[in-house]
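Trainee: sequence unavailable; structure follows:
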């Protein structure tokens, strides 16, 4: 039987439970990206006195963070093609959360700057991989609408961050640790902004790698296994790809040699 184009398979499977799971995970991660980027501006103002951040230091910190994002964008794009979308999303989200968490406890400016630059590096991996991963589970006809709805997570974050900041800035949080060091409002704000990222990591463990990625690295069996899982999630446990007339899948950019050897 001739291989079926994977786009035709997505048309057969529709937008079901698997797509909803991937969509919700990507929405949460998109919210986390915006939390880190938008939240930094609030955090810098709130921490200015404690970390002795003047206008020059603030400018350097923002410039370094965004320079890190620009510098590593192409690298993470390449890496997602090399090792897989899910591995890049999972590893970079964990590293972003860890470095952001540590930055909340830095006692002075320079250590804070280094860790926020590390946040800028790894958050780029989430940003450049997220929509690619989502797209590879959605039929061509639905992709523009789904991408549009994912971007609503940015709006949710733009409400979440200011509301949480407003609540925390009016709260008298001051937990003395030693000498002049204390846990204050802005440190707690960094930790609260991590919540969508932590939820996103938990959700990433529940969803599969992109079948299109598997096809691109000639792992036909793994791609079929993911599609079978999607089929059962969307159509019911008794429905299989074979029952829909799908024995093998391909995608347009695979050569005839690759199709035959998969």
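Mentor: Looks like it arrived, so ask away. What you are looking at is a predicted structure, and each value in this text was computed from that prediction instead of being measured. Numbering: from 1, shown residues only.

Trainee: when you work out contacts or count neighbours from here on, use the C-alpha atoms and nothing else.
Mentor: Noted.

Trainee: strands of the stretch 1-150 of the chain, residue ranges please.
Mentor: Assigned by DSSP state E, counting those that start in this stretch, the stretch 1-150 of the chain shows strands spanning 4-5.

Trainee: helices along that one, start to end?
Mentor: 6-13, 17-51, 55-83, 85-103, 109-135, 143-150 (DSSP state H, counting those that start in this stretch).

Trainee: for the third one, packing partners?
Mentor: Other elements packing on helix 55-83 under the criterion 3 or more CA pairs under 8 Å, 6 or more residues apart in numbering; DSSP states H and E are helix 85-103, helix 109-135.

Trainee: figure out which of the helices of the stretch 1-150 of the chain is closest to residue 250.
Mentor: helix 6-13 (5.8 Å; CA to CA).

Trainee: contact partners of that closest one?
Mentor: The set of residues external to helix 6-13 that reach it, using CA atoms under 8 Å, 6 or more residues apart in numbering, is 137-140, 212, 230-231, 234-235, 246, 249-251.

Trainee: who wins for proximity to residue 207 among the helices of the stretch 1-150 of the chain?
Mentor: Closest among the helices of the stretch 1-150 of the chain, using CA to CA: helix 17-51, at 6.7 Å.

Trainee: just how off-centre is the closest one within its chain?
Mentor: 10 Å (CA atoms, centre = their mean, to the nearest Å).

Trainee: just stretch 126-137 next, same as before
Mentor: 8 Å.

Trainee: before we move on, the earlier item: closest to residue 195 among the contacts of helix 6-13?
Mentor: residue 137 (25.5 Å).

Trainee: hmm, residue 209 and that closest one touching each other?
Mentor: No: using CA atoms under 8 Å as the test, residue 137 is too far from residue 209 to be in contact (9.8 Å).

Trainee: tell me which of the two has more neighbours.
Mentor: Neighbours per residue, other CA atoms under 10 Å: of residue 137 and residue 209, the larger number sits with residue 137, 25 against 18.

Trainee: then this one, side by side with the first:
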């Protein structure tokens, strides 16, 4: 005789008329040898939920969900890179040096560094939907407050909070979307998210081009609100609107099953079926649904329901939450997940540090090229020479503070976004033919070579060409990493694994922005060579990743 110390589950599947029935045994119930063999067999089966999910069909619900998650991802592209247009515009208002700009670009990255694991832990214990809503609302409100900040320090703090909030939405939207998708559509649907990031990269300079050049200014004795402040406000409002729209979408049915809330999960599947087919939810062929035995800690099984609310009402609930986070963290750091955890963290560090640093500083570099070419018409110079001449030629204590950003800077940044469209379409259309691993290796290795090439550019036009290639390939890699991670880890560890890798990525972005801000005017070849090395290193590490997209979502 055996004593089963965790809940046991039995399942039956009834022919074409799908029927999944469950009998939950008492946690201390004695189980004979025959029953134990049956349970061991059932625990090895992972198709029951997938079959029920496939029974919902594929249609309007999935397209609406893709639109929602795509807008979240688009919004993160805007929120993360908004500083790139604030830097030139706010230089005079905040009297910023290159060092000050480095700290300002690093502040959101520091927020992301601290927020990534925080939001991931919450999402894996309290649910994807409620955490997404909280992160989006926080980002929107803090963004609006930052738009009226009157001092550099206050603006810096609020942008730090923006980074803390938006990283939650960025890390959770992929697992949330993926857990609603049948296996045969999952990888393709997740790859379509890249097009939304591209749209965000295109939309941001478009909004900046419309708003920042406006001759708009409100001046009071202790208050100033200019066009760049309005730009920050406009870019903050979508977070609140998307968070409100998310209220009308359900929690992930896979997460609900992992929490033992099978009736709620079944209701979600019924509604999906009704929206996709136009039929009554009562005609959904699955009549009863329970998940296989959960392979998490005893703490998780006993406490999941008690921590589903965002509010911690009792010390015991906080203790259970911290225990759950600790158990899941230990699971990520032990076989069989340790190898994938280390790989994804290192890849994210190299990729994210290079991408977010250079993308945030590209408009500033375009601005410096424009100023150099206006001061020295007909002459050519490298990025490093341009920075030293433009900044070094300014005799004031505050670094160059000249005319507003020219139209050419907005146009160049817009062209960079448009250059991403071909790769954004190439990924979802060809991912099944080449595999996500191919796209990761190809994009990272080529992007590394392009980054090194930035040192040799001698004009704004060649700088633009290389910048377009860099953005197209690195943004492709960013999205592909998220797609791969959905399949690398099981449901109860998925968001936390993504959050841990994002934490390493944000640490790299924080260090990268600080290094770039301090060295761009002194030894700019050092950060350029460093980022090229990290991109190539990340590409080589991708060879160690397994092929994904074929297995069921655990």
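Mentor: Noted; the coordinates are in hand. Quick caveat, the model's predicted, so the values are computed rather than measured.

Trainee: before we move on, the earlier item: so which of the helices and strands packed on helix 55-83 of the first structure gets nearest residue 49 of the first structure?
Mentor: Within those, the stretch nearest residue 49 of the first structure is helix 109-135; the backing value is 10.6 Å (CA to CA).

Trainee: tell me the helices and strands packed up against that closest one.
Mentor: Helix 109-135 of the first structure packs on helix 17-51, helix 55-83, helix 85-103, going by 3+ CA pairs under 8 Å, 6+ apart.

Trainee: whereabouts in the second structure does the second one align?
Mentor: Residues 98-126 of the second structure are where helix 55-83 of the first structure aligns, taking TM-score structural alignment as the criterion.

Trainee: what's the mean distance for that stretch versus the first structure?
Mentor: Comparing stretch 98-126 of the second structure with its match in the first structure after superposition yields a mean distance of 1.4 Å (mean CA distance after the TM-score superposition for the first structure).

Trainee: which stretches of the stretch 151-300 of the second structure form helices?
Mentor: For the stretch 151-300 of the second structure, applying DSSP H, counting those that start in this stretch gives helices covering 152-178, 183-191, 193-211, 227-246, 253-258, 262-277, 298-303.

Trainee: which residue is nearest the middle of the second structure?
Mentor: Centroid-nearest residue in the second structure: residue 170, 2.8 Å away (criterion: CA atoms, centre = their mean).

Trainee: against the centre of the first structure, work out the most remote residue.
Mentor: Quick read of the first structure (CA atoms, centre = their mean): farthest out is residue 179, 38.2 Å.

Trainee: residue in the second structure paired with that residue?
Mentor: In the second structure, residue 179 of the first structure lands on residue 221 (TM-score structural alignment).

Trainee: ok, its match to residue 63 of the second structure distance?
Mentor: The gap separating residue 221 of the second structure from residue 63 of the second structure is 51 Å, by CA to CA, to the nearest Å.

Trainee: just residue 139 of the second structure next, same as before
Mentor: Residue 139 of the second structure is 25 Å from residue 63 of the second structure, by CA to CA.

Trainee: follow-up on the earlier one: now the helices and strands packed on helix 109-135 of the first structure as a markdown table including mean neighbour count and distance to residue 121 of the first structure?
Mentor: Compiled in a markdown table, those are given as follows (neighbours: other CA atoms under 10 Å; distance: least, CA to CA, whole Å):
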| stretch | mean neighbour count | distance to residue 121 of the first structure |
| --- | --- | --- |
| helix 17-51 | 20 | 12 |
| helix 55-83 | 16 | 5 |
| helix 85-103 | 21 | 8 |
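
Trainee: mind putting the ones you listed in TSV, distance to residue 8 of the first structure included?
Mentor: Shown next, in TSV, are these (distance: least, CA to CA, whole Å):
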stretch	distance to residue 8 of the first structure
helix 17-51	15
helix 55-83	23
helix 85-103	22
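
Trainee: of those helices, which is nearest residue 150 of the first structure?
Mentor: Smallest distance to residue 150 of the first structure across these (CA to CA): 5.2 Å, for helix 17-51.

Trainee: mind giving me the packing neighbours of that closest one?
Mentor: helix 109-135, helix 143-150, helix 152-169, helix 185-193, helix 195-204, helix 220-235.

Trainee: just tell me the aligned range of the shortest one in the second structure.
Mentor: Spelled out, it's helix 143-150 of the first structure. Helix 143-150 of the first structure corresponds to residues 186-193 in the second structure, going by TM-score structural alignment.

Trainee: check the offset of the matching stretch from the chain's centre.
Mentor: 14 Å.

Trainee: what comes into contact with it?
Mentor: Residues contacting stretch 186-193 of the second structure (CA under 8 Å, 6+ apart): 66, 69-70, 73, 174, 177-178, 181, 424-425, 427-429, 431-432, 479-480, 483, 549.

Trainee: 7 Å - rerun?
Mentor: 70, 174, 178, 427-428, 431, 479-480, 483, 549 (CA atoms under 7 Å, 6 or more residues apart in numbering).

Trainee: from those, which is closest to residue 508 of the second structure?
Mentor: residue 479 (17.3 Å).

Trainee: and the gap between the closest one and residue 325 of the second structure?
Mentor: 26 Å.

Trainee: repeat that for residue 158 of the second structure.
Mentor: From residue 158 of the second structure to residue 325 of the second structure the distance is 27 Å (CA to CA).

Trainee: likewise for residue 389 of the second structure?
Mentor: 51 Å.

Trainee: of those two, which one has the most company?
Mentor: residue 325 (23 against 17).

Trainee: Three-state assignment for the more buried one, please.
Mentor: Secondary structure for residue 325 of the second structure, judged by DSSP: H, G, I helix; E, B strand; the rest coil, is helix.

Trainee: translate it into the numbering of the first structure.
Mentor: Using TM-score structural alignment, residue 325 of the second structure pairs with nothing in the first structure.

Trainee: contacting residues around residue 325 of the second structure?
Mentor: Residues near residue 325 of the second structure by CA under 7 Å, 6+ apart: residue 121.

Trainee: now it: how far from residue 99 of the second structure?
Mentor: Residue 325 of the second structure is 37 Å from residue 99 of the second structure, by CA to CA.

Trainee: likewise residue 261 of the second structure?
Mentor: 52 Å.

Trainee: just residue 249 of the second structure next, same as before
Mentor: Taking CA to CA, one finds residue 249 of the second structure at 44 Å from residue 99 of the second structure.

Trainee: go on, residue 288 of the second structure?
Mentor: Residue 288 of the second structure sits at a distance of 61 Å from residue 99 of the second structure (criterion: CA to CA).

Trainee: next: residue 160 of the second structure.
Mentor: Taking CA to CA as the measure, residue 160 of the second structure falls 17 Å from residue 99 of the second structure.

Trainee: that'll do, ta.
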